[in-house]
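Asker: Curious how this folds, go ahead:
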Amino acid sequence: MNQKITKVLMVVATCLCIGYFSGIITRQSITDWYPTLEKPFFNPPNWIFAPVWTTLYILMGVAAGLVWNKMDSDRINVRKGLQFFAIQLGLNFLWSYLFFGLHNPLLALAELILLWLMIFETYVIFKRVDKFAGILMLPYLAWVSFAGILNAAIFWLNK
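Answerer: Model (predicted):
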């Protein structure tokens, strides 16, 4: 298999694994705790989250794979971009633990602000290395922006 495709598939698989383990953390709370919370009128139905996150993990994995494939031509930006990518991926997982595992919307919201900043910085660097990779990060940035508003509303309604 082409080495470039292998890199993309490796990062996509890593992102999907992070999503899978995040799902394990959320599964119990989705049935026990989350239904007890007051939610804003714009709260999406639960079934929407799995396909949206799966799509986002695939898009961000492709983006990181495309950037990784530019290592020979822009080593400094590729390394920096992939470092930010790894940090935001870890923060992505941590948010699930804070919100659904610890049942702490306020702490999750504070962490989500840091996550958003890391995604934005990843986007900026990815765009510098590969414009298409940057574009692939935009739906993720938009969804996390929406998630931040939703998280803030849930905190506010349940404090």
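Asker: Please make it C-alpha for all contacts and neighbour counts, starting now.
Answerer: Noted.
Asker: Need the residues that contact whichever helix or strand residue 76 is part of.
Answerer: Using DSSP states H and E, residue 76 falls within helix 75-96. Applying Cα atoms under 8 Å, 6 or more residues apart in numbering, the external contacts of helix 75-96 come out as 15, 18-19, 21-22, 25-26, 64, 67-68, 70-71, 108, 111-112, 114-115, 118-119, 121-122, 125-126, 128-129.
Asker: Helices of this protein, residue ranges please.
Answerer: 3-31, 49-68, 75-96, 105-129, 131-157 (DSSP state H).
Asker: circling back: going through the contacts of helix 75-96, which ones are buried?
Answerer: Buried subset of the contacts of helix 75-96 (neighbour count, 16 or more other Cα atoms under 10 Å): 15, 18-19, 22, 25-26, 64, 67-68, 70, 108, 111-112, 115, 118-119, 121-122, 125-126, 128-129.
Asker: re earlier: buried residues, the helix holding residue 76. List them.
Answerer: Under 16+ other Cα under 10 Å, the buried positions of helix 75-96 are 77-79, 81-82, 84-86, 88-89, 91-96.
Asker: Could you check the angle that helix makes with helix 131-157?
Answerer: Interaxial angle of helix 75-96 relative to helix 131-157 (axes from the mean of the first three to the mean of the last three Cα atoms, to 10 degrees): 30 degrees.
Asker: one more, for comparison:
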Amino acid sequence: MQTLASKGQLRASFVRWALFLVPLVLLLGYVSGEFGGSDTPWFAALEKPAIYPPPAVFGIVWGVLFVTIGIAGALVGSAWGARGRLLALGAFAVHFMGPLAWTPVFFGLQEMQVALGIIAYSGASLVLVVALYWRVRRSAGILMLPYLAWVCFAGVLNYAFIVENPDGGPANPDGAVQRFELGES
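Answerer: Just a heads-up that it's a prediction; the model follows:
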């Protein structure tokens, strides 16, 4: 029996893919976060839904998820010769634009309804990515399931923020007031 690559070569391919994708996913997530964050006066003034977790949870969860997303991508990327490999990687690239856009839209532009549409797109496209990853490498599809669960939770949370803040949040969240002094005429 002839093989295209030894087990050692396949492991080395996975390591190379992981060393590329894990930092890339982390970097893209970081850059997205720099275009908007929860430390704005607008967000601080919003009514928080009951399901809103402590803020520290988000950094921890996203950090872990970004690593597992990179590892799942590396499993698919290193599956040389697997049917649907390039389609799965391409579908992930198209999908990942959604989650990366969500933070700047929700926090930066303060557009909760638009952000809800983005998170709906993210969830729907992620279902496709999970299915495609699963076909290439089952373990990659399994690694993406916590991410899918978190995106679904994020969608519910986004919707809950809209319900709690139907007017889109305070118009003047920093508390600045324009004062006029009336003089004698």
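Asker: May I have the TM-score of the superposed chains?
Answerer: For this chain pair, the superposition-based TM-score is 0.93 by TM-score structural alignment, normalised by the length of the first structure; 156 aligned residues with a Cα RMSD of 1.3 Å.
Asker: that older thread, tell me the angle of the helix holding residue 76 of the first structure relative to helix 105-129?
Answerer: 160 degrees.
Asker: any idea what sits nearest the residue mapped onto residue 114 of the first structure from the second structure, other than its immediate chain neighbours?
Answerer: Matched to the second structure by TM-score structural alignment, residue 114 of the first structure sits across from residue 121. Once flanking residues are discounted, residue 121 of the second structure sits nearest to residue 98: 6.8 Å by Cα to Cα, 6 or more residues apart in numbering.
Asker: quick one: what's aligned to the one you found in the first structure?
Answerer: Using TM-score structural alignment, residue 98 of the second structure pairs with residue 91 in the first structure.
Asker: From the centroid of the first structure, which residue is nearest?
Answerer: Taking Cα atoms, centre = their mean, the centroid of the first structure lies closest to residue 92, which sits 4.8 Å from it.
Asker: List the contacts of residue 23 of the first structure.
Answerer: Counted by Cα under 8 Å, 6+ apart, residue 23 of the first structure has zero contacts.
Asker: Identify the residues contacting the counterpart of residue 19 of the first structure in the second structure.
Answerer: Under the alignment by TM-score structural alignment, residue 19 of the first structure pairs with residue 29 in the second structure. Residues in contact with residue 29 of the second structure (Cα under 8 Å, 6+ apart) are 66, 100.
Asker: Could you check how far residue 29 of the second structure is from residue 160 of the second structure?
Answerer: Taking Cα to Cα, to the nearest Å as the measure, residue 29 of the second structure falls 23 Å from residue 160 of the second structure.
Asker: Residue 110 of the second structure too?
Answerer: For residue 110 of the second structure relative to residue 160 of the second structure (Cα to Cα), the value is 15 Å.
Asker: what's the answer for residue 89 of the second structure, then?
Answerer: Distance from residue 89 of the second structure to residue 160 of the second structure, by Cα to Cα: 32 Å.
Asker: Give the aligned equivalent of residue 158 of the second structure in the first structure.
Answerer: By TM-score structural alignment, residue 158 of the second structure lines up with residue 151.
Asker: Can you get me a residue count around the counterpart of residue 139 of the first structure in the second structure?
Answerer: Residue pairing (TM-score structural alignment): residue 139 of the first structure is matched to residue 146 of the second structure. Neighbour count of residue 146 of the second structure, defined by other Cα atoms under 10 Å: 15.
Asker: between the helices of the first structure, which one is nearest to residue 39 of the first structure?
Answerer: Residue 39 of the first structure lies closest, by Cα to Cα, to one member of the helices of the first structure: helix 131-157, at 5.5 Å.
Asker: Just name whatever secondary elements that closest one is in contact with.
Answerer: Contacts defined by 3 or more Cα pairs under 8 Å, 6 or more residues apart in numbering; DSSP states H and E place helix 131-157 of the first structure against helix 49-68, helix 105-129.
Asker: Just put these in a markdown table and tack on distance to residue 31 of the first structure.
Answerer: Formatted as a markdown table, those follow (distance: least, Cα to Cα, whole Å):
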| stretch | distance to residue 31 of the first structure |
| --- | --- |
| helix 49-68 | 14 |
| helix 105-129 | 17 |
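Asker: What sits closest to the aligned partner of residue 3 of the first structure in the second structure if chain neighbours are left out?
Answerer: In the second structure, residue 3 of the first structure lines up with residue 13, judged by TM-score structural alignment. Counting by Cα to Cα, 6+ apart, residue 78 is the residue found nearest to residue 13 of the second structure once chain neighbours are left out, at 5.5 Å.
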